Structure formats: structure tokens, C-alpha cells
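Visitor: next comes the sequence, and after it the predicted model I'd like to discuss.
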Amino acid sequence: MSLSLPRHDVADLGLHQAGARRVEWAARSMPALRRIFERFERERPLEGLRIAACMHVTAETANLLRALRAGGAEVALAASNPLSTQDDTAAALVAEYGVMVHARSGMDPATYARNLATVLECRPHLLLDDGCDLVNLAHLERPELLAETVGGCEQTTTGVIRLRQMSAEGMLRVPMVAVNDTATKRMFDNRYGTGQSTIDGIMRATNALLAGRTVVVAGFGYCGRGLAERARGMGARVVVTEVDPVKALDAAMQGYTVLPMAEAAPVGDVFVTVTGNRDVIRAEHLAVLKDGAVLANSGHFDVEIDLPALESLAVDVRREVRPQADEYVLEDGRRLVLLAEGRLVNLGAAEGHPAAVMDMSFAVQALTVAWLAGNHADLAPGVVEVPAEIDTEVARLELRALGVRIDDLTPAQEDYLSSWRA
């Protein structure tokens, strides 16, 4: 443990050794980020920069922050979800890796907001966000801090939606890179990561058999596709609900039953929302759910299931029937089970995405931060796309780690693709 620790508010610094073991275990499955760490250590592309981050405090995130520290940055971290913080990882980030951390598992909303404000006090040059809460706070309550902020990154669909709204209204004052919108992030993190980790969270919280049961997936974006695939692979009957005609058609063509939520509600056994919108499961749906129906959310915020409506329908005090599984008893005796308080079930009831998946997402994030550090002067405020070469470089790093080789274009093929006269 370092004798001079950065400013922090964590549950127990004594957990730092256990946290370091967890971080090192995750690092074994993050070869692309390890190579970037080594490059950053040599080149120091982030020397002198201050970074404020709002992210899930997990072992995978810790490895990203280690790479940023190796590149020369000072880093302050707040949690992006009250339930996802690993207290041992938080302790290790402070004591072993020199990161300012303000995060505790299970903190209340007031503490969550206070921690976001605290990390902004580092007067950041760069913002790393997961859901746009940090950017939102800086713009609405601490705009004076943006004088030194040159840009940032957003890694969730929900956050990018909010950023685009800010930009459309002329309110976004810095360039924010939509890391979420890269092919590696959407295809692997959203599809494979969310699909597997959501099922993991549901299984840990309920120990329920999915085979033969009806799983309703609300939303058929990349996250919903991955979740539907994994649920079907475990033998579940999968029903998809959608508002987008193209995505609904895609689900139908893949063989899923597509229904409005009003028709899916009476037949479903397990419901998972992954839309990025609010009130997807409302009072009229809750009123017709089966006894024992399980409700879970894998969208970023806890607004996809109408929790006030669930509270108002319950006649018995909510009780925890299993860790991260709360039972609500309705007037007619039906019992509805809510997982992880309606927050991200894959992080509230499990450990989030596998490290191998986050390796790609955080490799893109690390390279994008370095690119921002060197190119921010050429960028205007607004939502910025990740340079295509970064996405390609990360894919190549992952292929190399997997021992997979691919073809190169021949000169004749390159000429053919670059000339319409051929």
C-alpha cells in the first residue's frame, strides 16, 4: 500500500489486496489492453492530464484506469451505479494503483450525486462517462469547470442518446466521442457481453430454470439481440417487444415471437427490459402478470420498469426473498419478483461483462482517450465518432491474442476497390 494515498471515500481500504488479486485475474483475459498499457508506459501520451470518470467500479474498469495512469494521467473515479461497485476493487484502485475513488457498494442517491460532484473538483481535462450523468452535472451545475475540459468519451447507448439531445439543443460545450457506437463495442460488449451477463445476473438472483419458460425481452437492439440469443440457447421460449418496425421485423425473421407488451405480459415468466427508455413495463402490464413473474432490467437507468406503480400495487411490505430479489405481494395474492432494485441486473446481481469482452471496449476507450489528448484542438463541441482506424486496430489486437490470422488484400484487389473504372 502506498504511504501517500489519493483522496478517497471507499468502504474498506483493508480490502485492497483482495481487490488487487481480482484486478490481476481480470487482466489475464484483457490482452489488447495489456499491450496498450505497455505502449502508454513507453510513450506517456496522457502526461499531465486530469481525467474525471463516472464508470462501474469493477476489476475490468480498474485495468482501463491502470492503462490511463501508465500513460501519465491523474484519474478521479465515481461509480456510475450504486449497486455495481466492487468494494475490494475500489480499495485496490486507491491503495495499489493511485486512483482517487469515491464509490461504495449500495450507496444512496444523495451519496451517488455527491461523489459525482467530488470527482469534478479535480478540474478535469477529459471526462469519461457511462450514462452521461457526469457530463450532465458539469453542464448544469458546474459549467465553470468546463473551461479546462477539452473533451471526453461516452460508452453507453443511453449516454449517447442524451449527448445527442444536448448537442441538438446547442447545450454540449465540449466534443464527446461516442465510444458506444463502434462496431467492436456494439457487437461484442452490447451483444455478447450484455447477453451473457444478464442471464448470469438472473440465474444468480433466482436460481431459476429458464428451459421451457417464456422470457420476454423488451427491446431488440444489440443488447436485446444478445439476450434473446442466450435465452433461446438455454431452452427458453423468447418473446420480443419493440417499437421500431425494422427491429421488430428482424426479430420476427430470426424466429422470435413478436408481441406488444400488453399481450406479452400475461404469458411471460421472466421479463427483461433493454430499451434505454422509461416506463416500458407499466401499471397496466403489472396488473396482468402471472404469479411469480420475475422482473429485471439491463438498460442503464432504473426507469424502464415503473417502480412507483409496482410499489403502489403492492399491499405487503417488499421483502428480500433472495439476495437482489425483492418480492411484492399484490392485492389478489400474486407475487412479483423484482431483481437488483430495477437497476442493471448484470451488475447488481452479478459481475457485469466478462473481462474478455471488456478488453475490446476498454481498448477502444484507452486509444480514444489518447487520440483526444492529441487532437482535441481540431474538434468542435458535439458528438464525435471514434476514428475507424482505432476500431480496426483493436480488432487486430484481439485477433492476434486469439491466434487468428486473416487475409490481406492483394494490390490488384486494392486497385479494384478504389477505382470505379475497373
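Guide: Cool, the structure landed. Numbering: from 1, shown residues only.
Visitor: from here on, just use CA atoms for contacts and neighbour counts.
Guide: Noted.
Visitor: how far away is Ala264 from Val239?
Guide: Note on Ala264: its distance to Val239, by C-alpha to C-alpha, to the nearest Å, is 7 Å.
Visitor: er, Met253 I mean
Guide: 13 Å.
Visitor: higher neighbour count, these two?
Guide: Val239 (25 against 10; other C-alpha atoms under 10 Å).
Visitor: excluding chain neighbours, what is closest to Ala59?
Guide: With sequence-adjacent residues excluded and distances taken as C-alpha to C-alpha, 6 or more residues apart in numbering, Ala59 is closest to Val23, at 4.5 Å.
Visitor: residues in contact with that neighbour?
Guide: Contact analysis of Val23 by C-alpha atoms under 8 Å, 6 or more residues apart in numbering lists 59-60, 62-63, 89.
Visitor: likewise for Gln196?
Guide: Per C-alpha under 8 Å, 6+ apart, neighbours of Gln196: 226-227, 230, 353.
Visitor: so which pair among those is furthest apart in space?
Guide: Arg230 and His353 (13.8 Å; C-alpha to C-alpha).
Visitor: quick revisit: which two from the contacts of Val23 end up farthest apart in space?
Guide: Asn63 and Thr89 (10.3 Å).
Visitor: picking that back up, next, show the common contact partners of Ala264 and Val239.
Guide: Residues touching both Ala264 and Val239 (C-alpha under 8 Å, 6+ apart) are Val216.
Visitor: against that first model, consider the following:
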Amino acid sequence: MSNFDVKDMNLAEGGLRRMDWAAREMPVLRAIHDRFAKERPLAGLRVSACLHVTTETANLMTTLQAGGADIVLTASNPLSTQDDVAAALVNRYEIPVYAIKGEDNVTYYKHIRAALDHKPHMTMDDGADLVSTLHKERRDLLPNILGGTEETTTGVIRLRAMAADKALDFPIIAVNDAMTKHFFDNRYGTGQSTLDGIIRATNVLLAGKVFVVAGYGWCGRGLASRARGMGSNVVVTEVDPLKALEATMDGFRVMPMLEAAKIGDIFCTVTGDINVIDAHHFKVMKSGAIVANSGHFNVEINIPALKEMSTDVKLVRPFVEEYHLKDGRTICILGEGRLINLASAEGHPASVMDMSFANQALSAEYMVKNSKKLEKKVYSVPEDIDKEIARLKLEAMHVNIDTLTAQQVSYLGSWESGT
């Protein structure tokens, strides 16, 4: 193959071993893979995927390929690629991959454009950079596109904004909205992998530290819970009164970021918004404060403002940049402000990505069957797909549950019975 761009093809064997290891924890996706191989529901479908290039994503790619899809994969973040996995997909499965960990923004978008040169019938996105670039630069491809899927909160927000502006030209299924995605992937996956990334980057002890979580969505809930489990004194900042109330009732201290900035030792943003930690927050932080982000884009921390306040920047550990401020303090930024769970760690555990990527695979199948009925807007994953994935996951975990009797079904559908 010549149509790929990865760091080093000699890494392929190690990537294959790690793909196999991840597959052990992905029984739902394996069951879909086996069915797809028999039924070939995606035969003839060209798919351009812009996702984090990890072992779990690799198992999704091979599942889509088993279903008959012709796939190209590019990275959805410059720091999220596992180079051995990228090489393995090219070497073993002949899937074109355009992704190199640490690539600059010019290369990142060159790779996205290469994925669009595949002339896809379907997009599979994580953050909506692929879809956004397609709509801005390659509108000639739009007539042939059936639809797409979107993996993460940030991407869904962008796509719903496009739909509201009548700028979205094909239907999208918001995989992120599936209960089997955001309940588990966002909460348990982000919670665990974000702490993993922070610890790998810094090797700091979390016990006894004031750990500030910016945002109390599903990712924030998971992160706050796990930081507390590691012994941290957790503070939550929020703008939504309902989420702030929930965090308070969950036992966390809740306060504005400006107050939290004065007492925090470690900060992590998980909001999907811009400048959540800004210049006026940096001005009151302790010297030595550690600041990370686990949202999709590197805009949640205003790093340009921090640079303006600094005399120099030193790389003191891999993925740890120490900013020396003009007043003598230091502030450490992890992973260039990019999502730390993938910048310095391996992303979510395979067992939660099993459900997320099962949603991707089944949503792709659904889109092939139903695209002509769908409008140019963002749809949630159909409930029957969501429940089937939950059923398969329970079955794989050897967990049995009750089923309703005919009498119970009848009772729940009636209104006559009362006190």
C-alpha cells in the first residue's frame, strides 16, 4: 500500500498484539463483527472515519471492514494516535490510515483532506472536524453522502449548531447520545482514563490534593467520583444550576472557578467550551498548579493568555510544560491542553468502548437501511439499538435480569386500576 501516512510500519506487530488484547474486552463488538462477516450489510459502502486511532478504534475498523465497508481512517486529534496501531491497520488489514502522534495542525488537516479524497458515502466523526471540513471545502462530495455518525459531545454540539443554521447537508446519528455511550463511556471511561493520563504525565499523588473539575456533565461526574476515590478533595465548577445542585447533593464543594483557582492543586476541564480557565484564573493560582483538559479540543484552557503572562516555557517531563510567569510562579500545562487521557495515556478502557463502538457499527448499518427516510439533522441512536447493546453487554458479563410477565405488561399499559 502507498496510500497511507503513519509514523513507522515496523511498529505493526506490537500494534496487532495490543489490538488483540483490547478485543478480549470487547465481546459485543465481536458479536457484531461475526454477524457482519456473514451478512455483509455495509458491502460497497465507502466510509471516511475521523476517530482517535487506538486499539479499540482498530477493532471497530475491522468490524466495519468485515461488514463489507471500504474504510479510510484519520486521527481526530493530533495527540491521540497510537502509532503502532496505525501501522497494524495498514500492514495487516490494508486499511489506509493517515495519523501520526504529535502531528502539527497543517498535517492534521492534510490527513483529514486525504480521508475525504476517499469520496465517502458515510462519515464517522469524533469532534466534527471531518464533517466541518467536508462542508467548507469539499461540497462536491455532498450529493453522494448517505449520512454520518458522531462520537462525542463536542461534535454533537457543533453538528446541532450546523443543523440549526440549515448548514448540515446530510443526516447524522449522535452516537454520544446513546445511553450505552454517555452513561458508561463518558462517566466510567473518561473518569478513569483522565486520571490515568494525569498520573502518567506527572506521577503526582492525588490523595490530599485539591482537585478542581470544571464541568459536571457525564464526563465531569465520572472524573469527580474517581478523583474522590483516589483521596482528592474535589471541587466542582459549573454554569448550569441543575448540574451544580447535583454536584452539591453528590457531596462535592461547588464554587466559581475564580474561587477554585485560588485553592486548587490540580485542575481538569471537561466542558466542551472555550476559555474555561482564563487569564484571570491563572493570576490567582498557586505556584506549581497542574492544569489539564479532557474535553475534545484544546480551547478550554486559554494557553495563549498564559504564554502572554510567562517569560519562558520548559518541557520538564513528556507532556508536561512548565510555564514560568513574570511574577515568579510556575504553572504546568499537561499535553498541550489537549485531551490528556489520550495525549499521555491510552484513552478509555476497551470494555466501555465496546458499547460505544457497537453503537457506531449498528448506527452505520441503520444509516445504510434508512438514510432515504431521514432529514438533514442530528438524530439520537434508535432506542432498540441502545437496548440491544445493553442486552448483549449483560449477556457477555453473565448477568441475568428479569422480564415482565404478560400481566405486568398489561398493567403498565392500562389506566383503569387505581388505589
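Guide: Cool, the structure landed. What you see is a predicted model; the values in this text were computed from it and never measured.
Visitor: TM between them?
Guide: Here the superposed chains carry a TM-score of 0.99, computed using TM-score structural alignment, normalised by the length of the second structure; 417 aligned residues with a C-alpha RMSD of 0.7 Å.
Visitor: do a quick rundown of the helices in the stretch 151-300 of the first structure.
Guide: For the stretch 151-300 of the first structure, the helices defined by DSSP state H, counting those that start in this stretch occupy 157-168, 183-184, 194-206, 222-233, 245-253, 261-264, 283-286.
Visitor: quick one: the longest helix along the second structure aligns where in the first structure?
Guide: Using DSSP state H to define each element, the second structure has its longest helix at helix 350-370. Counting by TM-score structural alignment, helix 350-370 of the second structure lines up with residues 355-375 of the first structure.
Visitor: and that stretch, how far out from the chain's middle?
Guide: 14 Å (C-alpha atoms, centre = their mean, to the nearest Å).
Visitor: again, but for stretch 67-82 of the second structure
Guide: 13 Å.
Visitor: any idea how far apart the tips of it sit?
Guide: Start-to-end, stretch 67-82 of the second structure (C-alpha to C-alpha) is 24 Å.
Visitor: what residues are up against Ala228 of the first structure?
Guide: Contacts of Ala228 of the first structure (C-alpha under 8 Å, 6+ apart): 195, 217, 238, 240.
Visitor: could you rerun that using 6 Å?
Guide: Counting by C-alpha atoms under 6 Å, 6 or more residues apart in numbering, Ala228 of the first structure touches no other residue.
Visitor: any idea how far it is from Thr184 of the first structure?
Guide: From Ala228 of the first structure over to Thr184 of the first structure (counting by C-alpha to C-alpha), the distance is 19 Å.
Visitor: also Met55 of the first structure?
Guide: Distance of Met55 of the first structure to Thr184 of the first structure, computed by C-alpha to C-alpha: 19 Å.
Visitor: any idea what Thr54 of the second structure aligns with in the first structure?
Guide: When the first structure is aligned by TM-score structural alignment, Thr54 of the second structure is paired with Thr58.
Visitor: likewise for Thr123 of the second structure?
Guide: Aligned partner of Thr123 of the second structure by TM-score structural alignment: Leu127.
Visitor: in a strand, its match, correct?
Guide: Yes - the assignment for Leu127 of the first structure by DSSP: H, G, I helix; E, B strand; the rest coil puts it in a strand.
Visitor: quick revisit: can you give the contact residues for the longest helix of the second structure?
Guide: With C-alpha under 6 Å, 6+ apart as the criterion, helix 350-370 of the second structure contacts 22, 25-26, 29, 56, 181, 185.
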